[in-house]
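Trainee: Model the following, please.
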Amino acid sequence: MIRFDQVGVRYDGADRPVLHGVDLTIPEGELCLVVGRTGSGKSTLLGAVNGLVPHFTGGTLSGRVTVDGRDTAHHPPRELADVVGVVGQDPPAGFVTDTVEEELAYAMEQLAIAPEVMRKRVEETLDLLGLADLRHRGLHELSGGQQQRVAIGAVLTAHPRVLVLDEPTSALDPTAAEEVLAAVTRLVHDLGVTVLLAEHRLERVVQYADRVVYLPGDGTVRHGSPSEVFADTAIAPPVVELGRLAGWRPLPLSVRDARRAAAPLRERLADRPVPPARGEATGGAPVLAADRVLVRHGHVVAVREVGLDLTSGQVTALMGRNGSGKSSLLWALQGSGPRQGGTVKVTRAAGEKTVDPKRVSAAEARRLVGLVPQTPTDLLYLESVAQELAQADRDAAQDSGLTARQILDRLAPGIPDDSHPRDLSEGQKLALVLAIQLAAAPAVVLLDEPTRGLDYQAKTALTAIVDQLAADGRAVVVSTHDVEFVAASADRVVVLAEGEIVADGPTAEVIVASPTFAPQTAKILAPLAYLTTAQVASALAATEAAR
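Mentor: Below you'll find the model as predicted:
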C-alpha cells in the first residue's frame, strides 16, 4: 500500500537531511506506529505519505514514495485525498463547518460525490464511530475525544485506504484516548484500512501496533515488530522498560502480558520497602487558599464552588476527563479568567497580607500566580528569544533576583538569543515561557497540559524543572492527562469531575485506587505500591547490594 524507496528529504538551509536512504514497505490493513524523539523526522515521514512533503513544506525530496501505486512527487495532496486521509494534532483547527453531520459531509462535497452516496456514507460513519447521537451537535460543544472521532470520521467518508494520525491522543484523557484507539483499531481489523500513527504516549498505543517505525534522529529508519524494535530503542513505554529491567523475553507490550510474566518479580520485591517515587515535598507554608470558586461559561457551570489550598514546595497534579473544569479552575486561580463566585487569596511571603489576583493589575497578578497555558506560544509575540527575555525583565522588574536569561539557562541551557521563539522545540518553548513567568517570582506556578507534544526524555527534563520549582519553595499545580508524568512528579493529586473535586490526596493513594489513572507499573506490580520503573530499579539495586 505504501512504499518508500531510498527516500531522502532535505529542507532549504538545513545542515543535514531530515530523512535519507529510507526503504520501507507498509502492506494494506496494518497499524504502523511511528516513534522517535521530537525533531527526529516523524512529521516529515507522515507528510511524505500524502504529498505535503515537498509540495506544501518545500525542501527537496529524493527517492520515490508511492501510495496505492501513485507517486507522491507527481500528485499533490488534493490528488491523493481520495486515498489518504490525514488528521492532525489539533482537530478543532481543521474543522470548517458547525455541526457533526456537516463536517462529515464536507470532504465528500469537495470530491463532488453524489448526494445520495454522501447521505449513505455519513450514516455509516456515524454508526462506525459511535457518533449517531451527536449528529446535530455543534462541534464546539463536543469533548476532546468526541472531536477527535469526528475528525477521523470527516476523512473516512471519502473512503481513503490510508489514514495518517499525528498525535491523536495527546490532548485526551485516558478514557477518551481508549475510545479513539478502539475506533482506529476497528478500522484496521474490520475495514482493512492502513493506519500510520505517530504518538509520544507510547503506553497508550503500543499494544495495538502491528509494526513500529523508529526514527533514531540521524535520518535513518528502523522498522519491524514492536518487540523487536523496542528491544534497544532510546525511547520506550513503561511496560517495555520494566520488561527490559526484569529481562523478560519476548518483551511485553500490554499490561496483561506483563502481569503474566511478573509473578517472580513481585516475589523478589515483596519484602523490600518501596522507594519513594520522588523526594519529599519541602516547605509547607500556605500560599494560596481558594474557597467556593464558581466559574460559568454561559449556561454551563465549569467549576462548582471548589475549595483548594496550596502550600509551598508541593507539586499538585490536577486531573480529570476532558471538560471537567481543569483549565477554567487554573485561569480562575490566576485571576485572568472569569470567576463568578468565591475567593482566591495568595500570600507571597510569610507575614504578608493575602491578595486576590483578580483584584490587582495584570502585572501584579503575575507576581502572585504564574500560568503557562496549554499552547505556550500564545504568550510569545516578539521576534527573538533575547527580546522575549528582555521584555520579561522589564515587566517583572527582576523581582526574582535572577534575570529571565539566567532562569532560562537553568531550565534549558544553550538556546541562542537570536533564535525565533516559534522555531524552538516544544520543550524549549515551554522552558522559555516558564522563564518569562518565573522572572516575576510568583509564589504559585500553574502549568496547563505541559507534557503535550513532549517525548519521554523531554518529560524527564520537565520533571526535573518541576522538582526545582518546588525546591525553590513555590507551589506548583500541573493540569495533565499524563498519568506516567504524574506518578513521577506529583506529591498530591486532585481529581475534578463536572467542576467538582471528587478525590484529593497523596499521589500513590489516589492514582493507584483508580483503574483509569493508574500508571502501567502500578497495574503490573499490584498489589505492591510501585508507581514507576525507576522505583523498581532502585529496589532491585538495593536487593543486589544486600547480597
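Trainee: rest of the way, CA atoms for contacts and neighbours
Mentor: OK.
Trainee: Longest helix in the chain, please.
Mentor: Secondary structure of the chain per DSSP state H: the longest helix is helix 174-191.
Trainee: tell me which residues of it are tucked away?
Mentor: 174, 176-181, 183-185, 187-188 (16 or more other CA atoms under 10 Å).
Trainee: likewise stretch 114-123?
Mentor: So, applying 16+ other CA under 10 Å, buried residues of stretch 114-123: 118, 121-123.
Trainee: Strands of the stretch 351-500 of the chain, residue ranges please.
Mentor: 369-372, 444-448, 475-479, 492-497, 500-506 (DSSP state E, counting those that start in this stretch).
Trainee: Now do the shortest one: which elements does it pack against?
Mentor: Pointing back at strand 369-372 there. helix 326-334, helix 426-438, strand 444-448 (3 or more CA pairs under 8 Å, 6 or more residues apart in numbering; DSSP states H and E).
Trainee: Turn the ones you listed into JSON lines, columns for mean neighbour count and distance to Pro27.
Mentor: Output for the helices and strands packed on strand 369-372, formatted as JSON lines (neighbours: other CA atoms under 10 Å; distance: least, CA to CA, whole Å):
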{"stretch": "helix 326-334", "mean neighbour count": "24", "distance to Pro27": "42"}
{"stretch": "helix 426-438", "mean neighbour count": "25", "distance to Pro27": "33"}
{"stretch": "strand 444-448", "mean neighbour count": "25", "distance to Pro27": "39"}
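Trainee: Next, the second sequence, to be compared with the first:
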Amino acid sequence: MKKPIIEFSHFGFKYRSQEEPTLSGIDLTIYEGEKILIVGPSGSGKSTLGHCLNGLIPFSYKGEVTGSLKIAEKDTKKQGIFELSKKVGTVLQDPDRQFIGLTVGEDIAFSLENDMVPQQDMKERVKAVAKMVEMEDHLHSSLHQLSGGQKQRVALGGVMIDDVDILLFDEPLANLDPATGKYAIELIDRIHREMNKTIVIIEHRLEDVLYRHVDRIIVVYDGKIVADLPPSDLLATNILEECDIREPLYIRALKYAGCHITPQSHPENFSSLPMKEWESQLRDWFEASREKKDPIFDEPVLQLENVNFKYPSSPTIIHDISFTVYKGEMVSIAGNNGAGKSTLTKLICHFEQPNSGTIRINEVDAIRDSIKERSDKVGLVMQNPNHMISKHMIYDEVALGLVLRGVAEAEIRERVEKVLKICGLLPFRNWPISALSFGQKKRVTIASILALNPDILILDEPTAGQDYRHYTEIMEFLTELNQQGVTIIIITHDMHLMLEYTQRVIVISSGEKIADGSTVSALRDEFVIKEANLKETSLFELAERAGIEDVEGFTKRFIHQEKAVGRVWQ
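Mentor: Coordinates of the predicted model:
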C-alpha cells in the first residue's frame, strides 16, 4: 500500500491583510507516486494551496494557519522553507521569475553550488538532469535566447537536480503554444512514469492536461475542496461547469447533443469514447443548426506592406510580411513560441522601427509617428502583466493613462469603475496589486488599456491564466467593444478562443506569414499546424468520428450553442 506523502487535515489559511480565510476545512491526502491535477476558478485558493506545499506559506506569505499539513510525515510549520525545497520542487508559470544563472548549465547547477558539491560531480549531475529534460545540447546557451518551452524545461531541471520527491507545476501551460504545451505534458508524464515522482499540477487548461493520464482531479472552489475524483467520474458530472471551469470541448459538445456520459464510457480518454452510441444524436443536433453569415469588412484600419525587421548583429526576424486588418474586425495572430509575433506587435506599436516596408493606420502612413502618437491609436496589453504595472494600487494603475492625458477626475472615475466592473475587479479597486494572483494582475492591465478607448486594441494572450468565467467575461466584453467599432487583434495560443471569437487568423512561423484566412481552415491545414506548433481542436475530431463532413459548420454550431446557453455571467 502506498504511503501518504502530503496530508492536509482540517487545514485553513488566512492572509494577514484579509478578513476571511482563503482556505478552510481542507482535508486532502496525496500518496507517493500519484499524479494529481488541481483545478478551480481564479481566486478559488488553488494557488494558495500550492504555496502551502512549497513553504511560501507561512514562511514568505504571512497569515494565520489552522489545522495541519504534513509532508513526508513531518509538520511543515516545524520545517523551514529551505528544508521543504529539498522535498518539493516548484516550476512556476513564468520561468523567468525563478532563473538565477546566466546560462542553462549555470542555472541547473545553482542548488549544487550552494551545497558545495565538488565540481566534477556537479558537472556529471547537471549533464544527467539536462539530458532528462532534453536540454543537454543547450548547456552553454543564454537563458534569454530560449523559447518558452525550453525555459520551462530548464526550470524543471533546476528543481530536479535536488532529486526532490514532489514536483509542483503552477500553470505550466499558461505561456506555451499548443504543440509545446502538449510536449510539456508528455515530459511531465515521462518523468512521472520513469522516476515515480509525486506530481501536483495546478492548471486551467484541463483538456490539455488530460492528454496524459492523471490519477485524480481536485476541484477547489471558494477556498474549499468540492470534488476529489478520478477524471472518468468527474467528467460524468456537472461539477466543472458549476464551478466555472471549462470542460473539455468534446465533452461539452456531447452534452449539448444529449449524449449520456457515464464513468464507464471513460470520457477522459477521447480515443475510447463509444461513438457508435452517440453518432445519430450528434448528427441530429448538428442538423438542427441555422447558418449565420459572417459580416463583411472593407475599410482598412491597419496595413502592413512588405515589412522586414532585424535587430543589429542578428538574423532577420520579420520576413516581408504583408496583411490588412479592417475596421471592426477581430483577428487572431497565431504561431509557435519565437515565431516573431511579439516583434510584429512591437512594430505595430512603434516600439521598434521596420528596416523596410510600410505601416499605415487608417490609410495614413504611420512610420513617422512618435510612440505617444501611436499609443493614441493602438493600445497594447502585454502577455506578462508584471511588465506593465507601475502603481501599487489597482485603481491608480487603471487610472494612470487617463491621468497622464489630463482627463477630468469625474470622467476618470466613471471610466475606471466601468472597466473594473467588466473585468471582475471592482470589489478589489482599493486593493494593493501585490495581493493579486497572476490572472488578476492580467485583468488589471487589460482594464488599464481598455480605459483609454484606442482605435486598435492588441492583446497578447489575454486569457492566459484565466478561469473560464473570467475568460468569457473578458472575451464577451472585447466582443462588445468590437461591435462598437474597435478593431481587436489577439495574439493567442488558445485554439478555441480563435474559433469562437475570430473568423480570421494570421499565422506566423519563423518570421513569415504562412496563412491568412478562415480560422477553421487554418486549424485543419496539416502544414500550418506543423509549422506553427498549433493543434486541431477536439471538436474537429469529434465531428469526423461522428461522420459529419462539414466540420466548419459543426464548429460554428457548437459556438452558437455556447453563446445561446448563457456563457454570460451575472
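Trainee: Tell me the residues of structure 2 aligned with stretch 476-483 of structure 1.
Mentor: Counting by TM-score structural alignment, stretch 476-483 of structure 1 pairs with residues 488-495 of structure 2.
Trainee: ok, and what's touching that stretch?
Mentor: Residues from elsewhere that reach stretch 488-495 of structure 2 (CA atoms under 8 Å, 6 or more residues apart in numbering): 176-178, 328-335, 341, 456-462, 478, 482, 498, 534-537.
Trainee: Now do stretch 522-537 of structure 1: everything it contacts.
Mentor: With CA under 8 Å, 6+ apart, stretch 522-537 of structure 1 has contacts from 238, 241-242, 245, 255-256, 258-259, 262, 266, 270, 274-277, 484, 487-488, 508, 512, 519-521.
Trainee: Tell me which residue of structure 2 matches up with Ala154 of structure 1.
Mentor: So, by TM-score structural alignment, Ala154 of structure 1 is matched to Gly158.
Trainee: Thr316 of structure 1: which element?
Mentor: strand 315-319 (DSSP states H and E).
Trainee: mean deviation of that strand from structure 2?
Mentor: Strand 315-319 of structure 1 differs from its equivalent in structure 2 by a mean of 0.6 Å after superposition (mean CA distance after the TM-score superposition for structure 1).
Trainee: Check the offset of that strand from the chain's centre.
Mentor: How far strand 315-319 of structure 1 lies from its chain's middle: 15 Å, per CA atoms, centre = their mean, to the nearest Å.
Trainee: quick one, that strand and helix 326-334 angle?
Mentor: 140 degrees (axes from the mean of the first three to the mean of the last three CA atoms, to 10 degrees).
Trainee: how close does the spatially most central residue of structure 1 sit to Phe485 of structure 1?
Mentor: In structure 1, the centroid-proximal residue (CA atoms, centre = their mean) is Arg452; its distance is 2.7 Å. Taking CA to CA, to the nearest Å as the measure, Arg452 of structure 1 falls 11 Å from Phe485 of structure 1.
Trainee: ditto for Val293 of structure 1
Mentor: From Val293 of structure 1 to Phe485 of structure 1 the distance is 27 Å (CA to CA).
Trainee: With Val477 of structure 1 instead?
Mentor: 13 Å.
Trainee: More neighbours: these two, which one.
Mentor: Val477 (24 against 20; other CA atoms under 10 Å).
Trainee: so is the residue lying closest to the residue nearest to the centre of structure 1 once chain neighbours are set aside in a helix, a strand, or just coil?
Mentor: Nearest non-adjacent residue to Arg452 of structure 1, counting by CA to CA, 6 or more residues apart in numbering: Ser170, 5.7 Å away. What DSSP: H, G, I helix; E, B strand; the rest coil gives for Ser170 of structure 1 is coil.
Trainee: Trace Ser170 of structure 1 over to structure 2, please.
Mentor: In structure 2, Ser170 of structure 1 lands on Ala174 (TM-score structural alignment).
Trainee: so what's that match up against?
Mentor: Contacts of Ala174 of structure 2 by CA under 8 Å, 6+ apart are 93, 203, 464-465.
Trainee: Ala439 of structure 1: how many residues sit nearby?
Mentor: 30.
Trainee: show me the contacts for the nearest residue to it once chain neighbours are set aside.
Mentor: Among residues not flanking Ala439 of structure 1 along the chain, Ala404 sits closest, at 5.2 Å (CA to CA, 6+ apart). Ala404 of structure 1 makes contact with 389-390, 392-393, 398, 435-436, 438-439 under the criterion CA under 8 Å, 6+ apart.
Trainee: 10 Å - rerun?
Mentor: 386, 388-394, 396, 398, 410, 432-440 (CA atoms under 10 Å, 6 or more residues apart in numbering).
Trainee: again, but for Phe477 of structure 2
Mentor: 419, 422-423, 471, 483.
Trainee: Map the residue nearest to Ala439 of structure 1 across to structure 2 for me.
Mentor: Checking TM-score structural alignment: Ala404 of structure 1 goes with Arg415.
Trainee: same deal with Ala285 of structure 1?
Mentor: So Ala285 of structure 1 corresponds to Glu299, using TM-score structural alignment.
Trainee: Please verify my assumption that that match contacts Tyr326.
Mentor: Yes - counting by CA atoms under 10 Å, Glu299 of structure 2 touches Tyr326, with 5.3 Å between them.
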